[in-house]
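Asker: predicted model and sequence follow; I will ask about them next.
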Amino acid sequence: MTNLPKPIADYIEANARLDIDGMMRPFSNDAVFIDNGKRYEGLAEIRRLLKDEAIAVKAIFTPDTMREEDGDVVLEGPAHGDFPGSPIRFTYRVTLANDAIKSMETTI
């Protein structure tokens, strides 16, 4: 997908490689990740979430739509991997600040 803001593009590209360090790089130090209503605050918690919920099951998100909504970037698309129901369609809502991901929320 073209025209993604750089921090989001970097996250998506790292996810495609299942590169946890690359996935973490775009997040700000005080970032928040909300995964289906469960809140993870700070880089250590986000890293643990991504390791357990993305890397462990080889979950790769491939956005096929993008829109701006209330200042956030909203992506939709399938995630596929070694988990029940794969692929599952997800919505990612991303808030950017200072060229970094300030918050990311995923919902099914």
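Answerer: Looks like it came in fine. The structure presented is a predicted model; accordingly, all values stated were derived computationally and were not measured.
Asker: every contact and neighbour count from this point should use C-alpha atoms.
Answerer: OK.
Asker: contacts for the longest helix anywhere in the chain next, please.
Answerer: The longest helix of the chain (DSSP state H) is helix 6-16. Residues from elsewhere that reach helix 6-16 (C-alpha atoms under 8 Å, 6 or more residues apart in numbering): 20, 22-27, 59-62, 94, 99-101.
Asker: put this beside the first:
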Amino acid sequence: MPPPIARYFAGKNAGDFGTGLAGFSESAVVQDEGHRHEGPAAIRAWMEETSARYNDKAEIKRAARNGDEIEVTAQILGTFPGSPITLRFRFTLEGDRIARLEIES
């Protein structure tokens, strides 16, 4: 697992949003639940809001790399109907930073 992606999951799971955000580029974009979050401030706000709303924790089940794209499958546990669920996290890296993250069921 590339370090910026490992930091994202470790930080998000621990509620340490600074660590979770550290691997994202300044122009990074997150696409989740039909919403686009662009730039560090918006991404941090998204992390904080989803953690507060869902109290979600990810357990990584699989990761596969294809060039600069890494797809991670994780079981998500939280305080939401249907928990746990399995989601796919598609990361695009530019160098050693996350440029894009798309989350899908």
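Answerer: That came through, no problem. Quick caveat: nothing in here was measured; it's all calculated off a predicted structure.
Asker: quick check: TM-score for this pair?
Answerer: The TM-score (TM-score structural alignment, normalised by the length of structure 2) is 0.90; 105 aligned residues with a C-alpha RMSD of 1.5 Å.
Asker: farthest-apart pair in the contacts of helix 6-16 of structure 1, please.
Answerer: Ala59 and Asp99 (25.0 Å; C-alpha to C-alpha).
Asker: who has more neighbours out of those two?
Answerer: A count of neighbours by other C-alpha atoms under 10 Å puts Ala59 above the other of Ala59 of structure 1 and Asp99, at 22 against 13.
Asker: isn't that one up against Asp82?
Answerer: Yes: between Ala59 of structure 1 and Asp82 a contact is recorded at 6.9 Å, counting by C-alpha atoms under 8 Å.
Asker: so which residues of structure 1 form helices?
Answerer: Counting by DSSP H, the helices of structure 1 are 6-16, 20-24, 42-50.
Asker: for Asp72 of structure 1, find the nearest of the ones you listed.
Answerer: Of the helices of structure 1, nearest to Asp72 of structure 1 by C-alpha to C-alpha is helix 6-16, at 11.4 Å.
Asker: next one: the closest one to chain centre, how far?
Answerer: Between the centre of helix 6-16 of structure 1 and the centre of its chain there are 8 Å (C-alpha atoms, centre = their mean, to the nearest Å).
Asker: ok, now stretch 91-108 of structure 1?
Answerer: 7 Å.
Asker: repeat that for stretch 15-24 of structure 1.
Answerer: For stretch 15-24 of structure 1, the distance to the chain centre is 10 Å (C-alpha atoms, centre = their mean).
Asker: where does that stretch end up in structure 2?
Answerer: Aligning stretch 15-24 of structure 1 against structure 2 (TM-score structural alignment) gives residues 12-21.
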